[in-house]
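A.B. asks: got a structure for you, letters missing:
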């Protein structure tokens, strides 16, 4: 048995129904335990994010404000998984996958609340001049937590170097080379210089870069996607009907090919939204740990908006693909998204997707520089910041030059392992979160 076949089998096992039910069960448990907080406090989430109280402003020693933490977590959640990952979900599971993206995305908002509450409740720890938060802090408070925290950190630092750096530069490089014909080595050098400039500037430069990238990519995405939907406005109702119908009944495809089953739709949609939003993986909690929040409940409520926006991005990409009629063209991944954009913008559609792929990827590169740096310092006891910088830049350079098919699979496996460990911690600490919510509402009265 070859290593590639073995990795495929491991991935198939890990990303099967047990994981899906594990995620759904815990996110549903959080939703019930928190009394549907993502619905009852939706508008409060918007208010807390964009009009924070004075106590939510940046403290003296913090890396960022809660709003900057929100923007940075959004930066990593709106990545190429939204462009290519949703397209893959539709290609594998049919239009019905979109229904499960929306439903599970709503449930995942409660899971995001839980992980952000835990990191802000227990507070970050300082190490080597850096502020460290997230699962490495709150996992210490569960059974076997000391070991779980280190296991999580090992998985996370691997994911940061591979998924946060190498794969992002690879995706950007391929997109730019395909569209504009720029040689791979030039892409590699330019991206490495960009990464080095960001990382060498420390936490403050990383945060500033995120604050500039997020508005650009979000505005361009929403304007272009809504333009496509306006162009295909006559197909919107039928597209929505197809999504709902396909979620609960098998769908045939043209040309006599095998159709999509309900199980395929569920699995593809759930996997897509979990890894697109990053809710439950714990990386957003690491970012929020840098804010040294003074209002755990308020900031946790605000953090749920990030999952909503990320899910909305996934939904809009899916609607563009289905309403434009290219969903059953046989294409997959980014090529399917390009076909949807080309249906409205002609040849310029490919340029738009390339721009989005580049900005989405750069956003992930920047935010994961912060996340991976924090985890690295936790593992090394606050030492070796220069070594981290060299490694992160090296992975960025190599990623832009090499084929990374197997790295994608290893990243998926690592993602699952992060999810399993972090969700275990959330379940163990669920009573503490429930008590915190009750105390918050008592004070409000």
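C.D. replies: Structure received. Keep in mind it's a predicted model, so treat the numbers as computed, not measured.

A.B. asks: going forward, measure contacts and count neighbours with C-alpha atoms only.
C.D. replies: Noted.

A.B. asks: buried residues in the helix or strand where residue 191 lies, which are they?
C.D. replies: For residue 191, the host element (DSSP states H and E) is helix 184-200. For helix 184-200, burial by neighbour count (16 or more other C-alpha atoms under 10 Å) applies to 184, 187-189, 191-192, 194-196, 198-199.

A.B. asks: cool, and stretch 400-408?
C.D. replies: 400-401, 404, 407.

A.B. asks: in the protein, which residue is closest to the centre?
C.D. replies: Closest to where the C-alpha atoms of the chain average out (C-alpha atoms, centre = their mean) is residue 77, at 3.0 Å.

A.B. asks: picking up where we left off before, could the buried residues of helix 184-200 go into a markdown table alongside distance to residue 89?
C.D. replies: Converted to a markdown table, the buried residues of helix 184-200 look like this (distance: C-alpha to C-alpha, whole Å):
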| residue | distance to residue 89 |
| --- | --- |
| 184 | 28 |
| 187 | 29 |
| 188 | 29 |
| 189 | 33 |
| 191 | 29 |
| 192 | 31 |
| 194 | 32 |
| 195 | 30 |
| 196 | 34 |
| 198 | 33 |
| 199 | 33 |
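
A.B. asks: included below, for side-by-side comparison, is a second structure:
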């Protein structure tokens, strides 16, 4: 079984997917004239805007929901994994993926807004399955994405988050994985049986608080190790291009692991963010596209960097050679994962570090599991549009609780491999789709900026732009 899983992961995450992710980000950056730079101020302004309704949530709530999916175990254990297998240079490639991926996030999230629908309860629903069917006209492709997402978000990905929570809790407080599993399952059940509005409220409160606290601790650690900071940045840059002594052997792996863990963390192009983007109440689709582009920056350039800086400035990490053995070893006997960050904080704040990281990781991972549930539920709603199957939602809730229990009890390696398979499959399907369907998102951006130049609060009329099947936005709908 393990051999099959590892082989499948190697095929999915072959070099073509790495270059597809980077190439798509560069292409969309050029096509949007680097919207992720030009509209940075507008992104911040829109992030704080209101506008929620009975049908949808506010831009900030949609951002918080999206960040609850983006900011997770990948921001702590994922960064540690990238450093362990790709060296410090992997951090640079995570930054590259975030910068280029912000334009990809704009495209996919704007498409989700353009082609969103209202479900039977009057709530907004949308995502890749919706825009693939409406814009591409390929229902089989939309169904394929929906089914893959239900499997990935409902079964494969929650186990990674749960495993990280269990490992960190055991390292910090000696809590058995079975006890952690029970606590997470009870809390998760309360949230997911409460519906999307409860998810939005929970994310709106928890995500900003946990991200800010984590970044502040990272800044404190960097300040206390200020003399090591210049060398840390030099190490990252030298290692990224194979110029650091002893790190040349992992140059290719620095790119591979930086891209892989960057996408796992910020999810740009994976097709997860659009599900949350579609839930927002906005007057123009580009508004939510810009907000979601900004969320990629928050995830990687702030939260992932916080972890990387804590680990590298304190020197608390190992780098594993491709053929086995160690290229660098400062933590003998410490498994790859949250233990690196816990050791880093513990070295500066003895007696508190391991517990703080475990607590931060719990909130990061717990809200990510909730976000996965929402994605899977949205795709079930897509499959149920023509035939009502309420049992599917109940089955999903039971399945994700089982996946969390399973993840807590499994090894980290197996949990991460299954998660990588889920991320890779979604990325393949979604990036190909948005490369084909980019035109409506680009038209929306030009329209938004034209109205912005005129001093207007942009509104959207798909008929004026020649965009078909955006029925919810039509003035006569």
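C.D. replies: Here it is on my side, so go on. Since we're looking at a predicted model, the values are computed, not measured.

A.B. asks: and the TM-score between these chains?
C.D. replies: Once superposed, the chains reach a TM-score of 0.92 (TM-score structural alignment, normalised by the length of structure 1), with 434 aligned residues with a C-alpha RMSD of 2.0 Å.

A.B. asks: re the thing from before, adding distance to residue 355 of structure 1, write the buried residues of stretch 400-408 of structure 1 out as TSV.
C.D. replies: Supplementary listing: the buried residues of stretch 400-408 of structure 1 in TSV, determined by distance: C-alpha to C-alpha, whole Å:
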residue	distance to residue 355 of structure 1
400	17
401	20
404	21
407	24
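
A.B. asks: so which of the residues you listed are in helices?
C.D. replies: 400-401, 407 (DSSP state H).

A.B. asks: can you redo those as CSV with distance to residue 394 of structure 1?
C.D. replies: Output for those, formatted as CSV (distance: C-alpha to C-alpha, whole Å):
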residue, distance to residue 394 of structure 1
400, 10
401, 11
407, 15
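
A.B. asks: between those residues, which is nearest residue 319 of structure 1?
C.D. replies: residue 407 (29.4 Å; C-alpha to C-alpha).

A.B. asks: okay, now the closest residue to the closest one other than its chain neighbours: neighbour count?
C.D. replies: Closest residue in space to residue 407 of structure 1, ignoring its immediate chain neighbours: residue 162 at 6.9 Å, by C-alpha to C-alpha, 6 or more residues apart in numbering. When neighbours are counted by other C-alpha atoms under 10 Å, residue 162 of structure 1 registers 22.

A.B. asks: show me what residue 162 of structure 1 aligns to in structure 2.
C.D. replies: The alignment partner of residue 162 of structure 1 in structure 2, by TM-score structural alignment, is residue 155.

A.B. asks: ok, its match - contacts?
C.D. replies: 399-400, 403 (C-alpha atoms under 8 Å, 6 or more residues apart in numbering).

A.B. asks: tell me the contacts of residue 305 of structure 2?
C.D. replies: residue 91 are the contacts of residue 305 of structure 2 under C-alpha under 8 Å, 6+ apart.

A.B. asks: try it again with 6 Å
C.D. replies: Not one residue lies near residue 305 of structure 2 by C-alpha atoms under 6 Å, 6 or more residues apart in numbering.

A.B. asks: ok, it to residue 359 of structure 2 distance?
C.D. replies: Separation of residue 305 of structure 2 from residue 359 of structure 2 (C-alpha to C-alpha, to the nearest Å): 18 Å.
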